[in-house]
Every structure is written in C-alpha cells, then in structure tokens.
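> Need a 3D model of the sequence below.
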Amino acid sequence: MKHMGTQRGMTLTSFLVVLIVVGFFLYVGMKLFPMYQEYYAVRSAMKSLAKEPGIGDMQPANIQSLFFKRLYINYSDNVKPSNVKFDRKEGGWTLRVNYEVRRPLIGNLDVVGKFDSTQDLNRRGAE
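Reported below is the predicted structural model:
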C-alpha cells in the first residue's frame, strides 16, 4: 500500500530562477572566452619566439615583427605594437606584452581583462 504524499521537487518559478542564473553565467563566459583565447595566442607566440635560434641577438624591431607575424595567424586584434616592450638582459632580451581588453556586457557595464606576460629571449633560443 502506497501512501500518496505531497510531491517534492522544483517549482516552475525556482526552475526559471536557476535557468536565468545559468544563462547569465553562460553569457558572461561567452564574453570572457575570446579574451582568454587571445591571451593564449599571445603566450604561444611568445614561447615560439623564445625557441627561435639567435633571437637574443636580433634587434627589438625585428623581434616585434616576428612576434606579430605569429600573432596575426591567430587573428589577435587587441595587442598593438605599443603594448610590446623590450628590456635588455644578459644574453638577450626580456619581452613584455601588457594589454587590456574591454567588452560590453549589459547596458553601461563592461568586462575588462588586463593581461601582462613576460618571456625571456636568449641568444641561443630555448632548449
């Protein structure tokens, strides 16, 4: 003999609230994903440069040109030449890429990502 009790579960209202919250986080994720995808492309271009033989002996303008050639393959549009800096160090250079990405979120609210990455570039290239 089964006893018929009250049914327990999610009401339509609570289901809609959960749906709205999940939808909002998916929307924010869709705004953030391209920013981090671009950052990953910047990091891979920097690591690829570090493996280049003789990179530490090149002039910054040549290194910057190689960097952007690698980056434009990945269609990066937020990193500008003014975001790329070089510091002389023993045995080569330190490459620093520092940039900001701003994407509209809702109304007058924006999502801002600040990215700052460094990579040592030695004369012999990375082993």
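
> rest of the way, CA atoms for contacts and neighbours
Will do.

> Which helix or strand contains Val101?
Secondary structure assignment for Val101, by DSSP states H and E: strand 92-106.

> Can you point out the buried residues in that strand?
Buried positions in strand 92-106, judged by neighbour count with 16 or more other C-alpha atoms under 10 Å: 92-99, 101.

> elements contacting it?
With contacts defined as 3 or more C-alpha pairs under 8 Å, 6 or more residues apart in numbering; DSSP states H and E, the packing partners of strand 92-106 are helix 12-50, strand 84-89, strand 109-122.

> Please enumerate residues in contact with it?
28, 31, 35, 46, 55-57, 78-79, 83-88, 110-123 (C-alpha atoms under 8 Å, 6 or more residues apart in numbering).

> One more sequence to fold, the one below, so I can look at both together:
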Amino acid sequence: MRRFQRGMSYWTVLFGVGLFGLIIKVSATVGPIYLDFYTIDEMLKSKFRETQVDKFELRKFGADLQSQMERNNIRDRKVDDLMVLKREGNLLIVELDYEERRKLMGNLDVVVHFKKSYTSERPDGFTE
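Predicted coordinates for the structure are as follows:
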C-alpha cells in the first residue's frame, strides 16, 4: 500500500513557498519604482500633447511638472534630479535619465535605470 502513495515532499513544499515569497518580495520592491516611472512618463506625454508646448519657458515648464509630480505623490524627487530640460531653436527637449536603487534583502540591492527622450516635434513627445 505504501508504494502507491505519492505527493510532494517536505523539501518541495518548502522550496515552493520560498520561491513564492521571493517573487512577492521582488515585485513589492520593483513594482513601485516602475509605477513612478509610468506616472512620470504619462505626465510628460500629456504635457507634450498640449498645443502651446513650444511656447513654454523652461522654468515654467519645470515648475508645472514639479507641481504635477507632487499631486501624483512623487514627492521624494525633484525635476532637476530626474530630467534635463533644454531648448534647441523652437523645440523643447526633455531628457529623462535617472536611476533608482532600493534594498532587496541583506546586502543585495536592486538598481533600475530609466532613460527616455521627449521632444515637441512629435505629437506623442517620444523620440527614439
């Protein structure tokens, strides 16, 4: 009768629970980082869809972005830390370039780097 009984061993269950816990820990650490990037990305795309984005002064554009970031609960970063605002002729160019570092466990950190460029030349603001 014993040879017909089958199932997972103690170590298999322990390994499965540990793997599931690791996946939850990594997603809880990395998820908010990507959520903040997605929020910033959508803010910039919506700003570049505005009709008069070419006429914005850089200071006013930066101040408006900063207030939008605070409204969207991104309070630990400043616009100057995340992106470079510049003007080339009539075009407004925003280069988003920053990295985020979070502690995962022990002496293991997660580093996520984001780099994207937006310009007023295209309607969606995105450039390759």
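
> Just the TM-score for the two chains, thanks.
With the length set by TM-score structural alignment, normalised by the length of structure 1, the two chains reach a TM-score of 0.84; 123 aligned residues with a C-alpha RMSD of 2.2 Å.

> returning to what we had before: where in structure 2 does the strand holding Val101 of structure 1 fall?
Using TM-score structural alignment, the residues of structure 2 aligned to strand 92-106 of structure 1 are 91-105.

> Mean per-residue distance, the matching stretch versus structure 1.
If you overlay the two and look at stretch 91-105 of structure 2, the average distance to its match in structure 1 is 1.2 Å (mean C-alpha distance after the TM-score superposition for structure 1).

> coming back round to it: which of the contacts of strand 92-106 of structure 1 are buried?
Those of these that meet the buried threshold are 31, 35, 46, 55-57, 79, 84, 86, 118-123, by 16+ other C-alpha under 10 Å.

> What's the separation between the closest residue to Arg87 of structure 2 other than its chain neighbours and Phe61 of structure 2?
If the residues on either side of it in the chain are set aside, Arg87 of structure 2 comes closest to Ile93, at 5.9 Å by C-alpha to C-alpha, 6 or more residues apart in numbering. Separation of Ile93 of structure 2 from Phe61 of structure 2 (C-alpha to C-alpha, to the nearest Å): 11 Å.

> follow-up on the earlier one: pick the one among the buried ones among the contacts of strand 92-106 of structure 1 closest to Leu19 of structure 1.
The nearest member of these to Leu19 of structure 1, counting by C-alpha to C-alpha, is Lys31 at 18.5 Å.

> quick one: contacts for that closest one?
Per C-alpha under 8 Å, 6+ apart, neighbours of Lys31 of structure 1: 103, 105, 111.

> counterpart of it in structure 2?
Checking TM-score structural alignment: Lys31 of structure 1 goes with Thr29.

> roughly how far apart are its match and Lys55 of structure 2?
For Thr29 of structure 2, the distance to Lys55 of structure 2 (C-alpha to C-alpha) stands at 39 Å.

> how many other residues sit next to Arg2 of structure 2?
For Arg2 of structure 2, the count of nearby residues is 5 (other C-alpha atoms under 10 Å).
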